[in-house]
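[1] Structure of the sequence below:
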Amino acid sequence: MDAGEDGHIRTGTVWTATAHAITSIIGSGVLTLPWSVAQLGWIIGPIILFFFACVTYYTAILLSDCYRSPDLVNGRRNYTYIDAVRVCLGAKDVVLCGIVQYGVLWGSIIGYTIATAISMAALKRSICFHKNGHDATCEVSGNLYMIIYGAMEIVLSQCPSLEKVTWLSYIAATTSFAYSLIAAFLCVVKFATNHEFKGTLMGAKMGHGVSPPLRTWHAFQALGNIAFAYTYSQLLIEIQDTLKSPPPENKTMKKATSYSIGATTIFYVTLGCMGYVAFGNDAPGNILTGFYEPFWLIAIANLSVTIHLVGAYQVFAQPIYAVYEKVLASKWPTSSFLTKVYTIKFPCTNPWNFKFTLCTLVLRTMFVILTTLISMMFPFFNAVVGLLGSLAFWPLTVYYPVRMYMVQTKVERRSRKWMGLQILSMLCFVATLLSGIGSVADVIGSFKHAKLFHIEL
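    Next comes the predicted model:
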């Protein structure tokens, strides 16, 4: 175990980092990919999938070199993404970056809560169709499932830190592969039974309620959905801070990044393209809601989604807990509310004694309750995913990693590398701007038609 120069014990390896990364990358966004490819068509859709994968991988490699400053191997540790921004760019960028980063993390958690409820509601409706036939009226509400999911997260929120939920990430990473494989398999089977190659070169066509503006908004929103599917960079530094050394943390993190993004890209391209060839331009916003048979396989897939998102919730929530608890501790260092540790002992299970402070018990519980209530009020999945992707991708995945890397490695202004990085940043800014326009338009449209506290399937 590595106690490090700061006295903090780190036990992470390339495999634990890969598990955390896969858990944070493969989330609810993967279920929107067939719909996203359907909006872009056979030419642009796969190209965009590979483009976002390459950009995410490259900027993640740049960001991993910002964990220690100023020296890449022996410099001072930056424990969080915000710490790296503060050291490399200064205090002026910290506030804006913090608002974006933690806002997107929170928004992702809201999206996960909605996605879990959709999966469980789809499972219940699948049971209804299995018993009563596909012509039966099987209306379900996702509110109960959101409440159950929230209750589970209240319990798990008492885990002290991200490093302590590694076991949850292993389970979540395994289940993410499970439901991605099942969804891809179901799409292959549907394609085989259709006996036709669906989809068009340029995506969804006008007509049948699809106007030219709506088609444009949906194409732009698809960019945000794909960007959200590659959400990762804002958690990279936090994951890297769990790694032991030697070898140097940046070297281990680069390996974990290549493994995790490589594996997820294979899944994304397979599922996105196979879902499109199976459903064509009628691909549903959540691909699993398009299947009801075989019943047992659909059940496994939806349960896998639920289990995965239980773990992903904590991977995204722990950095939020850490930052506000750190701020509170700095302002009131002697407060018993923050520092006094209480212990609940369970008979014959000494290692499993429950230790907590009133701060973690009360504030984390309130956070989960508030998140659940917001998810219940605005349960439109696709619009939320697209908006989050558009908000997160350029600033957190491209802009700040590129700027920090250029400062960290002293890239010469107007050099070939400097120009290349600037062009990359501008291209991604345009993609983010377009996806933001499309996602905002879809959110407004969803407000007009959606019912509060009524989930869409």
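[2] going forward, measure contacts between C-alpha atoms and count neighbours the same way
    Will do.
[3] show me what contacts the closest residue to A392 other than its chain neighbours?
    Among residues not flanking A392 along the chain, V104 sits closest, at 6.3 Å (CA to CA, 6 or more residues apart in numbering). V104 makes contacts with 388, 391-392, as judged by CA atoms under 8 Å, 6 or more residues apart in numbering.
[4] Looking only at residue counts, what's the top helix in the chain?
    Longest helix in the chain, counting residues (DSSP state H): helix 92-132.
[5] distance between it and the chain's centre?
    Using CA atoms, centre = their mean, to the nearest Å, the distance from the centre of helix 92-132 to the centre of the chain it belongs to is 9 Å.
[6] can you list contacts of stretch 136-144?
    By CA under 8 Å, 6+ apart, the list of residues contacting stretch 136-144 reads 117-118, 120-121, 124-125, 128-129, 376, 453-455.
[7] and I300, helix, strand or coil?
    Under DSSP: H, G, I helix; E, B strand; the rest coil, I300 falls in the helix class.
[8] and it, how far is that from A184?
    Distance, I300 to A184, by CA to CA, to the nearest Å: 14 Å.
[9] got it, and G420?
    36 Å.
[10] between the two, which one's more packed in?
    Counted by other CA atoms under 10 Å, G420 and A184 do not tie: A184 has more neighbours, with 24 against 11.
[11] Okay, G280 and Y292: tell me how far apart.
    G280 sits 18 Å away from Y292, going by CA to CA.
[12] more crowded one of these two?
    Between G280 and Y292, G280 has the larger neighbour count (other CA under 10 Å), namely 25 against 20.
[13] Could you double-check that the more buried one lies in contact with A38?
    Yes. Counting by CA atoms under 8 Å, G280 does reach A38; the two are 6.5 Å apart.
[14] Between those two, which contacts overlap?
    Shared contacts of G280 and A38, counting by CA under 8 Å, 6+ apart, come down to G199.
[15] for comparison, sequence B:
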Amino acid sequence: MAMELQRNLSFSIQNGGFDSEFDDDGKLKRTGTWFTASAHIVTAVIGSGVLSLGWAMAQLGWVAGPIALSIFSLVTLFTSCLLTECYRSPDGTRNYTYTQIVKANLGGMKYLLCGVAQYVNLVGITIGYTITASISMAAVRRSSCFHKEGHEVGCHSSNNGYMIIFGIVEIILSQIPNFHKLSWLSLLAALMSVGYAFIAVGLSIAKVAGGKHVKTGLSGTVIGVDVTSSGKIWNTFQALGNIAFAYAFSVVIVEIQDTLKSSPPENQEMKKAVSVGVSITSLFYLSCGILGYAAFGNSAPGNILTGFGFYEPFWMVDIGNIFVVVHLVGAYQVFCQPVFSIVEDWCSNRWPESDFATKEYSIGIPMCGLYRVNQFRVIWRTLYVIFTTVIAMMLPFFNSILGLLGAFSFWPLTVYFPVEMYISQRKMPKFSAPWMVLKVLSVVCLIVTIVAAAGSIEGIIKDLKAYKPFQSIS
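    Below is the predicted model of the structure:
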């Protein structure tokens, strides 16, 4: 009788029983559609990377700039579609995370390499977000100063204090043990990212409509006028890294696909969602890059909201930068939580009897209820935020850091692993036509990644020559 009941229970779950409350894996029935998945993709992709696209266009020009943006868009769309095919293993088993998909399809050393690439990227993004948030915080103060004192006044201030403020806020938020329950913060962050991106586009349109002539060109910045010949090459490479960073969202595709209903099949719906989401984002990015370049020409600032090509209306510039800060406060937590979890899980498994690593204490907080405190969690998370803040204070270079992050994440996470998993799952014969096409794509993207990383590293080295650590100024 017990065995029969268990078989009936399993059958009911696998076939959507219990009033269709459960999916085939026993979890509550997913309700997402291609439309909701498209919305998730748009909010995941549009972020601080959009602020550098005007500068990237200035380095590439009217011809290469739109072409580069379009190629990155097409490659991202293609490899994302390959990745959607790997959500389920050949036996129908679901894979819930990017690394789980890699482990199921490739296993072994490639799984470890994927983990290293992903977590290094996550740490790098939190450092980049600290830099970006501090620059935007300083820009709010400078904008008000320019409005009161005039545009000729420098209104410079140190970024370090703003980085410390940002770090303190993140230390507090990092102590929340169940951050995933604060879905409202993630929603707010997504709304802020769309908000400041639209403000940047709107201000660019207004500047172009103003009729002031700026110098642009088919090949962008001019050698001997705007840059040296070597500077042109390095900036071009770095611009590719900035574009790659703007399209870096592959690590969340699996989680988004895991929200979709089982029927129609998830891979079909996710392909539709990816096509819509990437198309909308690409049109938006082309608008940002083209309008940013049209507004500022070859002297386009590295960050369109903090480079002060816009002075008025100052309140609109302030709102845009406040949106950036609010977005990054939440986005920082989204990207650091997986880093927190992997270390804490390892320590609790390594020392299960340790009170320091596993025991939680309850503390009553007025109007908030009980708060669970773990000694290791408090110390580890605090030290992590301090580490990212200190590194950001040492290397506060917006475009170079974004370019480096984009280069490091683009090839391994956006191209290499999706291609290798698709080849493995489809059991493609070596040197067959499809196998050759995918391998050539991977190699070409690897070359682009290498030159983008080289350009970004050269930019960091050049910036370091004229920079004293912990003395960044906006």
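[16] Got a TM-score for the pair?
    Laid over one another, the chains give 0.91 as their TM-score (TM-score structural alignment, normalised by the length of structure 1), with 451 aligned residues with a CA RMSD of 2.5 Å.
[17] hmm, back to that, what do we get in structure 2 for the residue nearest to A392 of structure 1?
    V104 of structure 1 maps onto N121 of structure 2 when the alignment is built from TM-score structural alignment.
[18] That match and T31 of structure 2, how far apart?
    Counting by CA to CA, the separation of N121 of structure 2 from T31 of structure 2 is 30 Å.
[19] swap in G210 of structure 2?
    47 Å.
[20] Could you do A139 of structure 2 as well?
    Using CA to CA, we find A139 of structure 2 at a distance of 42 Å from T31 of structure 2.
[21] Those two - which one has more neighbours?
    Higher neighbour count among A139 of structure 2 and T31: A139, with 25 against 12, using other CA under 10 Å.
[22] surely that one meets N321?
    Yes. Using CA under 8 Å, A139 of structure 2 is in contact with N321, at 7.1 Å.
[23] Give me the mean deviation of the helix or strand hosting N267 of structure 2 from structure 1.
    N267 of structure 2 belongs to helix 266-296 when assigned by DSSP states H and E. If you overlay the two and look at helix 266-296 of structure 2, the average distance to its match in structure 1 is 2.4 Å (mean CA distance after the TM-score superposition for structure 1).
[24] now stretch 340-349 of structure 2
    Stretch 340-349 of structure 2 sits 2.4 Å off on average (mean CA distance after the TM-score superposition for structure 1).
[25] and that stretch, which residues are buried?
    When burial is assessed from 16 or more other CA atoms under 10 Å, stretch 340-349 of structure 2 yields the following buried residues: 340, 344, 347-348.
[26] what stretch of structure 1 lies opposite that stretch in the alignment?
    Mapped onto structure 1 using TM-score structural alignment, stretch 340-349 of structure 2 covers residues 321-330.
[27] Provide the contact partners of the matching stretch at residue level.
    If you take CA under 8 Å, 6+ apart as the criterion, stretch 321-330 of structure 1 is touched by 161, 338, 359, 364.
[28] likewise stretch 364-378 of structure 1?
    Taking CA under 8 Å, 6+ apart as the rule, stretch 364-378 of structure 1 contacts 106, 109-111, 113-114, 143, 146-147, 150, 153-154, 157-158, 321, 452-455.
[29] try 6 Å
    By CA atoms under 6 Å, 6 or more residues apart in numbering, the residues outside stretch 364-378 of structure 1 that reach it are 110, 114, 154, 452-453.
[30] So of the residues you listed, which two are at opposite extremes in space?
    The span of these, defined through CA to CA, is set by I154 and L452 at 23.5 Å.
[31] could you check the distance from the equivalent of T99 of structure 2 over in structure 1 over to L89 of structure 1?
    Aligning on TM-score structural alignment places T99 of structure 2 opposite I82 in structure 1. Using CA to CA, I82 of structure 1 is found at 10 Å from L89 of structure 1.
[32] Quick one: neighbours of P313 of structure 2, just the number.
    Neighbourhood size, P313 of structure 2 [other CA under 10 Å]: 11.
[33] tell me the contacts of the aligned partner of it in structure 1?
    When structure 1 is aligned by TM-score structural alignment, P313 of structure 2 is paired with P294. If you count contacts by CA under 6 Å, 6+ apart, P294 of structure 1 has none.
[34] Just say helix, strand or coil for the aligned partner of L235 of structure 1 in structure 2.
    Structural correspondence for L235 of structure 1 with respect to structure 2 (TM-score structural alignment): V252. At V252 of structure 2 the chain is in helix, as set by three-state DSSP.
[35] Relative to W351 of structure 2, how far out is the nearest residue to V252 of structure 2 once chain neighbours are set aside?
    In space, and not counting its chain neighbours, V252 of structure 2 is closest to Y98: 7.5 Å by CA to CA, 6+ apart. Y98 of structure 2 sits 27 Å away from W351 of structure 2, going by CA to CA.
[36] Burial check on L188 of structure 2, number of neighbours?
    Here the number of neighbours of L188 of structure 2 (other CA under 10 Å) works out to 15.
[37] Give me the aligned partner of it over in structure 1.
    Matched to structure 1 by TM-score structural alignment, L188 of structure 2 sits across from I171.
[38] Where does its match fall, secondary structure wise?
    Per DSSP H and E: I171 of structure 1 is located in helix 166-194.
[39] once the two are aligned, what's the mean deviation for that helix against structure 2?
    If you overlay the two and look at helix 166-194 of structure 1, the average distance to its match in structure 2 is 1.4 Å (mean CA distance after the TM-score superposition for structure 1).
[40] I'd like the next helix or strand past that helix.
    Helix 166-194 of structure 1 is succeeded, C-terminally, by helix 212-229 (DSSP H and E).
[41] and that following helix, what does it pack onto?
    helix 33-64, helix 381-392, helix 416-449 (3 or more CA pairs under 6 Å, 6 or more residues apart in numbering; DSSP states H and E).
[42] Any idea which of those gets closest to K355 of structure 1?
    helix 33-64 (33.0 Å).
[43] just checking, what packs against that closest one?
    Using 3+ CA pairs under 6 Å, 6+ apart as the contact test, the elements touching helix 33-64 of structure 1 are helix 212-229, helix 249-279.
[44] Cool, thanks, signing off.
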